[in-house]
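>>> Okay, sequence plus prediction incoming.
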Amino acid sequence: MHNKEINICLVGFGNAAQEFCRMLITKRLEVKESRGYDIKVTAIAGRSKGGIINARGIDLTKVLRDVENSGRFDSTAEDTVTMETLQIIRNCNANLLIELSSLSIHDGEPAITHIETAFDGGMHVITGNKGPIAFKYQKLRDNSKEKGLQFLYETTVMDGTPIFNFVKYALPGCKVLSFKGILNSTTNFVLEQMESGNSYEDAIKEAKRRGFAEADPTLDIDGWDAAAKTAALLNVLMDTNINPTEIDRKGISHITLEDIEKAKVENCKIKLICEGYIEDNKVKGRVHPVYINYKDTFSNIDATSSILAITTDLMGEVQIIEKNPEIQQTAYGIYSDLLTLIKTL
């Protein structure tokens, strides 16, 4: 990178991207003074909000205000463009792509193509989209290494909680043998509501009201989001090549209040568990509802909290808990990857 500048092309401008921009506004001067890099967003490709390219740096305060007021970028601004996302990536002259588009659970596209295009253009990549890690991690990793570029993805599982960095930097010499986690906020919240006596339908409505669930919560309820996270963890931590469709998956739509009461009789709660393990010398993944005893740490993971237990050959089991994250924690994962990138330059 020249002149110690990082020029960002931001793909996707949803809640996480907007919060990251707020964080960057607050932290930009600090990063410049402490790390010696001037961070600018020079391009944004928003699926429904429009596109912007400005080599001098986009006025993020104005962009955030425009989106808040009208739901899209100012079409009369001189730096507004009508290009498609791939055109913006190819023409923006940025040196870092931050991929925050929506997850496609079936194939990880178009995020994978966005990342490949960025690598072809000599750009480092940070992704908060778990699709590329769940579907094509090894190829993207190898591509970045061949080109001498960084490929970072901490935000893809458990928001800003340092899962991948923890294993990479804090567990040197350890081999991950298996993992188990509660990784989907919506299903955890719904099951907790049902434990309190609310019906499945009312629990879904409450999750939507609080913003935990999408208008169509199928990806969460049927276990697809959890399967994508399981695949991502398997691909990175256990060096395999698996995708969400290959995960043994069962969601929670069949769980009834009667099931919840049966679990209580046995001093248990029902939790949607993600697992990665080796069986018959083959790495496998599973997502399924499980009875968890009240004495187990996993039973106390409430509301939108998450937990991941990682079992290694040398360190045994290590557990990491994220307590009721907000959108700021997701944005922090992106910001932490940005700081990690700076360390390597």
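Everything's here; your move.

>>> From here on, just use CA atoms for contacts and neighbour counts.
Fine.

>>> I'd like the distance between the closest residue to I163 other than its chain neighbours and F164.
Take I163 and drop its neighbours on the chain: the residue closest to it by Cα to Cα, 6 or more residues apart in numbering is E154, 7.0 Å away. Counting by Cα to Cα, to the nearest Å, the gap from E154 to F164 is 6 Å.

>>> Who has more neighbours out of those two?
E154 (27 against 18; other Cα atoms under 10 Å).

>>> Contacts only, for the more buried one.
Residues near E154 by Cα atoms under 8 Å, 6 or more residues apart in numbering: 127-128, 160-165, 333-334, 337.

>>> and L97, how many residues sit next to it?
Count around L97 with other Cα under 10 Å applied: 27.

>>> mind checking which helix or strand it is in?
For L97, the element it lies in under DSSP states H and E is strand 96-99.

>>> go on, F119?
Counting by DSSP H and E, F119 is found in helix 111-120.

>>> tell me what whichever helix or strand comes after that helix is packed against?
Beyond helix 111-120 on the C-terminal side, the first helix or strand identified by DSSP H and E is strand 124-127. Under the contact criterion of 3 or more Cα pairs under 8 Å, 6 or more residues apart in numbering; DSSP states H and E, strand 124-127 touches strand 96-99, helix 111-120, strand 151-152, helix 327-344.

>>> can you list the ones you listed in a markdown table and add distance to Y137?
Listed next are those as a markdown table, based on distance: least, Cα to Cα, whole Å:
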| stretch | distance to Y137 |
| --- | --- |
| strand 96-99 | 14 |
| helix 111-120 | 9 |
| strand 151-152 | 10 |
| helix 327-344 | 17 |
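
>>> most tightly surrounded among the ones you listed?
strand 96-99 (a mean of 28; mean count of other Cα atoms under 10 Å).

>>> quick one: contacts of that strand?
With Cα under 8 Å, 6+ apart as the test, strand 96-99 has contacts from 6-12, 89, 111, 114-115, 118, 123-129.

>>> likewise stretch 228-237?
105, 130-131, 133-135, 137-138, 156-157, 164, 167, 176, 183, 240-244, 247, 274-276, 283, 285-287.

>>> Select from those residues every entry located in helices.
131, 133-135, 137-138, 164 (DSSP state H).

>>> Wait, a strand at E317?
Yes - assessed with DSSP: H, G, I helix; E, B strand; the rest coil, E317 lies in a strand.

>>> hang on, it packs against K180?
No - E317 is beyond contact range of K180, at 10.1 Å (criterion: Cα atoms under 8 Å).

>>> Touching both of these two, which residues are there?
Contacts common to E317 and K180, judged by Cα under 8 Å, 6+ apart, are 309-310.

>>> Between the two, tell me which one has more neighbours.
Using other Cα under 10 Å, the more surrounded residue of E317 and K180 is K180, with 21 against 14.

>>> Next up, a structure to set beside the first:
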Amino acid sequence: MDYYRPLLTLSLAGSHATVNAVLELLNTKAGSLPFTPAISGVLTQEHGCQWQKGRVFSPEELLRDAPVHKRINGGTIGFLKKIPSDVFLDIDSAESDHGNETAAFLLEALQSGRHVITNNRAALAFHLPELQQAAERTHRLLRFESCLLDGLPVFNLRRYCLQGERIHRIRGILNSTSNYVLQRMAQGIVQINAVAEARAAGLCEQNPDFDLNGWDAALKVRILATALMDGSIDIAAIRRDDWNLHAAEIVARANKQGGRPAQIASIEYDGERITASVRLQTLAQDDAFFSLADYQYGLALKTDSVGELVLLGRTPGLRSRAFGFLADLMDIYTLHIKQQRPSLFDSEDSV
């Protein structure tokens, strides 16, 4: 480790593959970071907990020669109580319908003095105001750049480049699985085989209805409405097309018109209330999202002064998702930790 730069102690929990992607990116970028990333512990759904009392590890050490897996009781909350850190990263943790379990340990992390980075869509969709209030009370930061579009800078764009702007409309392709399946159906592949391809690529749940019927996109709509429009909308008020009733019709229409079938999320703010939908549509060739293929994403923001801004994600995947976590780490370091106390591990009695 480079001890000439301040230590930023991190604890990571979630999916093994994405946790490793974050560690690999931290290792690759280590020489250019203004801090030295020091990992106090890792908890993954697949392999349990990795930590060693009184020690921190560089990303390279964890990737090359990880410490012995140790048992910690109490799940993620038990992990948080045992392993100190400056920042807790919740990375692709399991999602329940309303994110209650994840929200509970995110609140524990904030209340115990950690900054928090998460991409858990259910927890953010149903508990974001509560989490933001907890962060404000504890003078910690909550960040979630990777919760949609695999880390495209949506929230940082709003935070740093659109200050004072009112966003009136948001439109986007927010779920890659549904759009991949629609495009494969337009190419003549039957739906069941297209879903199997998406599942083989690791982008589809065992039950694809979560993606196809718009639930995943609706969660992201709620997050966008809260974070970008300072408003809220009930999940039941978001109109979602029934896939079984409309998908085949949209595919046939797109092929006939030379368009492209897509699942499009839309959010409108008229100055008084927010309305939103997740609809199956045919995109014309002049649509900003027409060129997006396979698992690619897109988001368009209409503002009162700048007009329309379009973000396109053409290389989604674990590395771009990991970058969202790194961007949030840089933000937390710059805004808060750089000005604060030494690392928790400056004391021999820390662990």
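In hand now; what should we look at? Remember, predicted model here, so these are calculated numbers, not experimental data.

>>> what's the TM-score for these two chains?
The TM-score (TM-score structural alignment, normalised by the length of structure 1) is 0.88; 330 aligned residues with a Cα RMSD of 2.3 Å.

>>> what span of structure 2 lines up against the strand holding L97 of structure 1?
The counterpart of strand 96-99 of structure 1 in structure 2, using TM-score structural alignment, spans residues 87-90.

>>> what's the mean gap between that stretch and the aligned bit of structure 1?
With mean Cα distance after the TM-score superposition for structure 1, stretch 87-90 of structure 2 departs from structure 1 by a mean of 0.7 Å once superposed.

>>> how close does L8 of structure 2 sit to M330 of structure 2?
10 Å.

>>> er, Q257 of structure 2 actually
46 Å.

>>> my read: N267 of structure 1 touches D296, true?
No - applying Cα under 8 Å as the test, N267 of structure 1 and D296 come out as separate, 10.6 Å apart.

>>> any idea what Q206 of structure 2 aligns with in structure 1?
With TM-score structural alignment as the criterion, Q206 of structure 2 matches A215.

>>> And for R279 of structure 2?
Checking TM-score structural alignment: R279 of structure 2 goes with H288.

>>> Tell me if I'm right that its match and G276 touch.
No - proximity of H288 of structure 1 to G276 does not meet the contact threshold set by Cα under 8 Å, at 11.9 Å.

>>> most distant residue from the middle of structure 1?
V265 (36.1 Å; Cα atoms, centre = their mean).

>>> Counterpart of that one over in structure 2?
In structure 2, V265 of structure 1 lands on K256 (TM-score structural alignment).

>>> more neighbours, H288 and G276 of structure 1?
Applying other Cα under 10 Å to H288 of structure 1 and G276 shows that G276 carries more neighbours, namely 24 against 19.

>>> Contact partners for the alignment partner in structure 2 of the more buried one?
Counting by TM-score structural alignment, G276 of structure 1 corresponds to I267 in structure 2. Contacts here follow Cα under 8 Å, 6+ apart; on that basis I267 of structure 2 touches 169-171, 221, 225, 274-277.

>>> Tell me which stretches of the stretch 151-300 of structure 2 form strands.
In the stretch 151-300 of structure 2, the strands defined using DSSP state E, counting those that start in this stretch lie at 167-173, 239-240, 260-269, 274-283, 297-303.

>>> The last one vs structure 1 - mean distance after superposition?
Taken over the aligned residues, the distance from strand 297-303 of structure 2 to structure 1 averages 0.8 Å (mean Cα distance after the TM-score superposition for structure 1).

>>> next one: the shortest one
Using mean Cα distance after the TM-score superposition for structure 1, strand 239-240 of structure 2 ends up 2.0 Å from its aligned counterpart in structure 1, as a mean over the superposed pairs.

>>> And the third one, by the same measure?
Superposed on structure 1, strand 260-269 of structure 2 shows a mean distance of 1.2 Å to its aligned residues (mean Cα distance after the TM-score superposition for structure 1).

>>> now that strand, how far from the centre of its chain.
19 Å (Cα atoms, centre = their mean, to the nearest Å).

>>> Show me which positions of it end up buried.
The neighbour-count check on strand 260-269 of structure 2 (16 or more other Cα atoms under 10 Å) flags 260-269 as buried.

>>> How about the fourth one?
Neighbour-count burial for strand 274-283 of structure 2, with 16+ other Cα under 10 Å as criterion, is recorded at 274-283.

>>> Excluding chain neighbours, what is closest to G48 of structure 2?
Counting by Cα to Cα, 6+ apart, the residue nearest G48 of structure 2 is H69, at 6.6 Å.

>>> burial of the nearest residue to V195 of structure 2 once chain neighbours are set aside, as a residue count?
Leaving aside its chain neighbours, V195 of structure 2 sits nearest to V181 (6.2 Å; criterion: Cα to Cα, 6+ apart). Residues near V181 of structure 2, counting by other Cα under 10 Å, number 27.

>>> Give me the aligned partner of V181 of structure 2 over in structure 1.
Aligned partner of V181 of structure 2 by TM-score structural alignment: V190.

>>> Could you do L312 of structure 2 as well?
L312 of structure 2 maps onto I321 in structure 1, by TM-score structural alignment.

>>> N100 of structure 2 too?
In structure 1, N100 of structure 2 lands on E109 (TM-score structural alignment).

>>> Repeat that for N120 of structure 2.
Match for N120 of structure 2 (TM-score structural alignment): N129.

>>> measure the equivalent of R143 of structure 2 over in structure 1 to I98 of structure 1 for me?
Alignment note (TM-score structural alignment): R143 of structure 2 maps to L152 of structure 1. L152 of structure 1 is 9 Å from I98 of structure 1, where distance means Cα to Cα.

>>> Please enumerate the shared neighbours of the two.
By Cα under 8 Å, 6+ apart, the residues touching both L152 of structure 1 and I98 are 125-127.

>>> I'd say P34 of structure 2 and R5 touch.
Yes - P34 of structure 2 is within contact range of R5, at 6.7 Å (criterion: Cα under 8 Å).

>>> Of these two, which one has the most company?
P34 (15 against 12).

>>> got the contact list for N188 of structure 1?
Residues near N188 of structure 1 by Cα under 8 Å, 6+ apart: 182, 271-272, 302-305.

>>> at 7 Å what do you get?
For N188 of structure 1, the contact set (Cα atoms under 7 Å, 6 or more residues apart in numbering) comprises 271-272, 302-304.

>>> and of those residues, the nearest to D202 of structure 1?
D202 of structure 1 lies nearest to A303 out of the contacts of N188 of structure 1, by Cα to Cα, at 15.2 Å.

>>> and the nearest residue to that closest one once chain neighbours are set aside, how many neighbours does it have?
What sits nearest to A303 of structure 1 in space, not counting adjacent residues and going by Cα to Cα, 6+ apart, is F189, at 4.5 Å. As a burial measure, F189 of structure 1 scores 23 neighbours (other Cα under 10 Å).
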